[in-house]
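A.B. asks: turn this into a structure:
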Amino acid sequence: MAKAIMLQGTSSHVGKSILTTALCRIFKQDGLKVTPFKAQNMALNSYVTKTGGEMGRAQVAQAEAAGLDPAVEMNPVLLKPTGNSCSQVIVMGKPVGNMSAKEYHSGYSLTALGVVTECLEKLHKDFDSIVIEGAGSPAEVNLKANDIVNMRIAKLAGAPVLLIADIDRGGALASVVGTLELLDPDERDLVKGIIINKFRGDINLLKPALEFLETKTGKPVVGVVPHLDRLGIDDEDSVSLEDKQQTAKTGDLDIAVLRLPKISNFTDFDALANESDVTVRYVRQGEALGKPDLIIIPGSKNTTEDLLYLRNNGYEREIIKLVKNGTPIIGICGGYQMLGREVQDPEHTESDLDKVMGLGLIDSITIFEPEKVTHQVEATAINHSFLGINYSGTHLKGYEIHMGRTQFLSPVDVAFTINTRSGAKVTMSDGVVSLDGLVMGTYMHGIFDNDSYRRTVLDALRVRKGLAPLGVIRDTQALKDAAYNRLADVVRKNMDMDLVYRIMNESNGR
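C.D. replies: From the prediction side, this is the model:
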């Protein structure tokens, strides 16, 4: 039977996901067979497993840190916001429908608890330890009755809780004391320690506050973790895009990504941003697109409404003018659909709109269907002509998550040929490259995680700009692995891991 530990927070975005990732790597380094778990996740940043199931991206990073292939049992319930207080509900990797917040929290969530319990039972049997992540705050009294992600899960898993506060926001001590005060006595007893996260400054100046906190709450401070910039680890959701914008470096190449209201899977561009010669700008509402070396329209959870956002905010005119003047553009998934002539949603799969005119940069229409396509894929490129690079490569890896099917109205140059889908051999065309080589669309998320392809595209952009190609291919997976080790090293140095192990060992179990 596995020993569990649970990380909960005084609010959202206090660092639960990153610290869960850190503990997964530390336990792996210490020889434990460890798995992450989050019963219910709300995020637009999702991933597709080898079996074709969809799950939250944060648990994917945690699985990688633990040395595991991601599996939907690690995140059995995923909520993908669609707008108007409504979310697509995904259970065990498959969508079960769209629900309003009221419908989900007042009825369905407890129905999903049975699936969550089954997943926990399986993980307890298969692993030595489970690192469980909560969501938001356990003190949200209006949601507690139907909670399936915080204290109810701690009780089910027999997991002691470490409570995390973000000191960078201010008010960390009050948030800890207030959270504990709002918990029921049995829930308060489950909290065995406190973590102060995102600390900047001299730890000696903080010590009186830590002593006060321990005396006031009767809970030990397990660690004070410093603020960490540019971790190189996938982020959970678009709230972290603000941090990315603030820490963006200046490189030779300027890549502008449209920050759509319903942007999804922005981790597609992390590998680009990690290149030494690249600046990735997320262009927010009201900001100028400027004169980038490359425009990217990312994935979207609501393609039709995000298309209207581009139109109503003047970005459509700006994009078309730039492309006509020679600026290249890439659309990925929803962004690919927007490049066509029209997006149709006859069954209102994504929104109440029947159809929306596209940007007209490729000769295609996309029709939305109720059944979602979710596959890991492997593809080949033969004389791939984007930017005139004539790239040929095999074993290009990525994944598909989309409701729409794109149809071409005239012959086109195919971007990629998919050879395997969820492990099955296929021969399927994916995407398109315009005849002038300036416009590319693809359904393949993660295409830029393919190191050789990414560098080939970037070097072609450099040559267009009069710069010499770098030709340096960075190993994305090795860099990720090094990032997990760096994170684990920092957390080890700043947390009392002996105390963490004692807390886990002293737990009464389930």
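A.B. asks: alpha carbons only for contacts and neighbour counts from here, please
C.D. replies: OK.
A.B. asks: stretch 442-458: end-to-end distance?
C.D. replies: End-to-end distance for stretch 442-458: 17 Å, by Cα to Cα, to the nearest Å.
A.B. asks: cool, stretch 296-306 as well?
C.D. replies: Using Cα to Cα, one end of stretch 296-306 lies 14 Å from the other.
A.B. asks: repeat for stretch 187-195
C.D. replies: Span of stretch 187-195 from end to end, Cα to Cα: 17 Å.
A.B. asks: may I see the buried residues of the helix or strand harbouring Glu318?
C.D. replies: Using DSSP states H and E, Glu318 falls within helix 315-324. Neighbour-count burial for helix 315-324, counted by 16 or more other Cα atoms under 10 Å, picks out Tyr315, Glu316, Glu318, Ile319, Leu322, Val323.
A.B. asks: summarise which helices and strands the strand or helix carrying Asp243 is packed against.
C.D. replies: Here Asp243 sits within helix 241-247, counting by DSSP H and E. Judged by 3 or more Cα pairs under 8 Å, 6 or more residues apart in numbering; DSSP states H and E, the packing partners of helix 241-247 are strand 278-283.
A.B. asks: just checking, next helix/strand downstream of the strand it packs on?
C.D. replies: strand 294-297.
A.B. asks: centre of the chain to that next one, how far?
C.D. replies: On the basis of Cα atoms, centre = their mean, to the nearest Å, strand 294-297 sits 19 Å off its chain's mean C-alpha point.
A.B. asks: hang on, Glu342 packs against Gly404?
C.D. replies: No: counting by Cα atoms under 8 Å, Glu342 does not reach Gly404; the two are 11.6 Å apart.
A.B. asks: mind listing the helices for the stretch 1-150 of the chain?
C.D. replies: 16-29, 57-65, 101-103, 109-126 (DSSP state H, counting those that start in this stretch).
A.B. asks: for the buried residues of helix 315-324, give me JSON lines that also has distance to Asn485.
C.D. replies: Formatted as JSON lines, the buried residues of helix 315-324 follow (distance: Cα to Cα, whole Å):
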{"residue": "Tyr315", "distance to Asn485": "41"}
{"residue": "Glu316", "distance to Asn485": "43"}
{"residue": "Glu318", "distance to Asn485": "43"}
{"residue": "Ile319", "distance to Asn485": "41"}
{"residue": "Leu322", "distance to Asn485": "42"}
{"residue": "Val323", "distance to Asn485": "42"}
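A.B. asks: could you also give me the structure for this second sequence? I'd like to compare it with the first:
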Amino acid sequence: MGKLMIYGTTSSAGKSLLTTGLCRILANKGYKVAPFKSQNMSRNYYKLSDGKVIAAAQVLQAKAARIDLDPRLNPLVLVPQETNGSDIYFMGEKVAYMKAKEYFSYKKDLGPKIKEIFDDLKEDYDVVVIEGAGSPAEINLLENDFVNTGMAEIADCNCILVTDINRGGAFAHLYGTVKILNEKDAKRIKGFVINKFRGDKSLLDSGIEEIERLTGVSVLGVLDYGDYNLPDEDSLVDGKDERTFGNISEELLDSELNRLAKDMEESLDMDKIMELMGL
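C.D. replies: Take a look at the predicted model:
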């Protein structure tokens, strides 16, 4: 069974997009693949036919993978409210409204449950592509973590770290993330992906050479700044018009997912990524 985790150096670095593209690439290759994100905080959620809830990002990834929607793909959904708290959904059903301190107390005992759900899911698929949340370098959140480094430990998998170069500071983010983690967690990071690049990629050559020397981690590819007609994946939309499943046809959605997969296959070292997955 193959598995791989996608970390980001920041929120909106490209974790969801990379996970989505990999799901479509693997589905096109004939693998039965599932996305998995143990916890997602997003205002963009989707109600399944039975009324249960998962985040819109995992709905998109499931469509990319061509699989049925399933609350196991996203066991925890936190829907922020204007009252400085969130509605908490576990396995698709609302548990409670909680403020941050209440939630951190509640989540202490969830690690074993997340492991059980992940172990159950992976039995049904050839590959699981796991998405982290925010950044694994948020060292104040590592205790009882089951979203980033804790999830990689649960899955016992290799990780790829993606960064958004459009915002600046990408090489510092890559270096800092690797160096702030403990040795065991840092060693799981087997590749970098640079996302949202504009211009001549040869201008990155010296930076790529140096970050590989400094960290011992290879850059597996550089993705162009792409504008795909796909539903918004997060509560942070960067000022774009909101795109939802309701206003994008299934035909257009499928076409855009294939375009994303094609662009990623042309830009990434897919042979190495498949190796990291154990395929």
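A.B. asks: read off where the following helix or strand past the helix holding Asp243 of structure 1 ends up in structure 2.
C.D. replies: Moving toward the C-terminus from helix 241-247 of structure 1, the next helix or strand (DSSP H and E) is strand 253-258. Under TM-score structural alignment, strand 253-258 of structure 1 has no counterpart anywhere in structure 2.
A.B. asks: if we can go back for a sec, ok, which of the helices of the stretch 1-150 of structure 1 comes nearest Ala478 of structure 1?
C.D. replies: Taking Cα to Cα, helix 57-65 is the member of these nearest to Ala478 of structure 1, at 11.5 Å.
A.B. asks: who does that closest one touch, helix- and strand-wise?
C.D. replies: Helices and strands touching helix 57-65 of structure 1, by 3+ Cα pairs under 8 Å, 6+ apart, are helix 16-29, strand 34-37, strand 46-48.
A.B. asks: what's the most buried one of the helices of the stretch 1-150 of structure 1?
C.D. replies: Burial of those is given as mean neighbour count (mean count of other Cα atoms under 10 Å); helix 57-65 ranks first at a mean of 26.
A.B. asks: please state the offset of that one from the chain centre?
C.D. replies: Chain-centre distance of helix 57-65 of structure 1: 9 Å, with Cα atoms, centre = their mean.
A.B. asks: after superposition, how close is that helix to structure 2?
C.D. replies: Compared with structure 2 after fitting, helix 57-65 of structure 1 has a mean deviation of 0.2 Å; criterion: mean Cα distance after the TM-score superposition for structure 1.
A.B. asks: hmm, who's touching that helix?
C.D. replies: Identification of contacts with helix 57-65 of structure 1 by Cα atoms under 8 Å, 6 or more residues apart in numbering yields 17, 20-22, 24-25, 28, 35-38, 45-47, 69-70, 74-75, 233-236, 481, 484.
A.B. asks: cool, and stretch 65-79 of structure 2?
C.D. replies: Stretch 65-79 of structure 2 has contacts (Cα under 8 Å, 6+ apart) with 20, 23-24, 26-27, 32-45, 48, 52-55, 58-59, 62, 86-92, 114, 117-118, 121.
A.B. asks: what's Val224 of structure 1 aligned with over in structure 2?
C.D. replies: Val224 of structure 1 maps onto Val222 in structure 2, by TM-score structural alignment.
A.B. asks: mind checking the SS state of the spatially closest residue to its match that is not a sequence neighbour?
C.D. replies: In this structure, Val222 of structure 2 finds its nearest non-sequential neighbour in Ile194, 4.7 Å apart by Cα to Cα, 6 or more residues apart in numbering. Of the three states, Ile194 of structure 2 takes strand according to DSSP: H, G, I helix; E, B strand; the rest coil.
A.B. asks: ok so, going back, mark which of the contacts of helix 57-65 of structure 1 are buried, thanks.
C.D. replies: Among these, those classed as buried by 16+ other Cα under 10 Å are 17, 20-22, 24-25, 28, 35-38, 45-47, 70, 74-75, 233-236, 481, 484.
A.B. asks: just tell me the aligned range of the lengthiest helix in structure 2 in structure 1.
C.D. replies: Longest helix of structure 2, by residue count under DSSP state H: helix 250-267. The aligned range for helix 250-267 of structure 2 in structure 1 is 477-494, by TM-score structural alignment.
A.B. asks: list the contacts of that stretch.
C.D. replies: Contacts with stretch 477-494 of structure 1, where a contact means Cα under 8 Å, 6+ apart, come from 19, 21-23, 25-26, 65, 223-226, 231-233.
A.B. asks: where does the match of Val224 of structure 1 land in three-state SS?
C.D. replies: Once three-state DSSP is applied, Val222 of structure 2 turns out strand.
A.B. asks: for it, give its distance to Gly207 of structure 2.
C.D. replies: Distance of Val222 of structure 2 to Gly207 of structure 2, computed by Cα to Cα: 12 Å.
A.B. asks: neighbour-wise, which of these two wins?
C.D. replies: Taking neighbours as other Cα atoms under 10 Å, Val222 of structure 2 and Gly207 compare with Val222 leading, 23 against 13.
A.B. asks: what range in structure 2 does stretch 173-190 of structure 1 sit on?
C.D. replies: If you align by TM-score structural alignment, stretch 173-190 of structure 1 falls on residues 171-188 of structure 2.
A.B. asks: residues of the matching stretch that come out buried?
C.D. replies: Buried, per 16+ other Cα under 10 Å, within stretch 171-188 of structure 2: Phe171, His173, Leu174, Tyr175, Thr177, Val178, Leu181, Asp185, Ala186, Arg188.
A.B. asks: report the contact partners of the fourth one.
C.D. replies: Contacts were defined as Cα under 8 Å, 6+ apart; by that measure Tyr175 of structure 2 touches Ile211, Leu214, Thr215.
A.B. asks: which residue ranges of the stretch 351-500 of structure 1 form helices?
C.D. replies: Ranges of helices in the stretch 351-500 of structure 1, per DSSP H, counting those that start in this stretch, are 451-464, 476-494, 497-506.
A.B. asks: how about the strands in the stretch 301-450 of structure 1?
C.D. replies: Under the criterion DSSP state E, counting those that start in this stretch, strands of the stretch 301-450 of structure 1 are mapped to 329-332, 342-344, 355-357, 364-384, 391-408, 416-421, 424-430, 432-433, 439-442.
A.B. asks: starting at the chain centroid, how far to the second one?
C.D. replies: For strand 342-344 of structure 1, the distance from its own C-alpha centre to the chain's C-alpha centre is 27 Å (Cα atoms, centre = their mean).
A.B. asks: give the aligned range of it in structure 2.
C.D. replies: Using TM-score structural alignment, strand 342-344 of structure 1 corresponds to no residues of structure 2.
A.B. asks: what's that strand packed up against?
C.D. replies: When contacts are defined as 3+ Cα pairs under 8 Å, 6+ apart, strand 342-344 of structure 1 sits against strand 355-357, strand 364-384.
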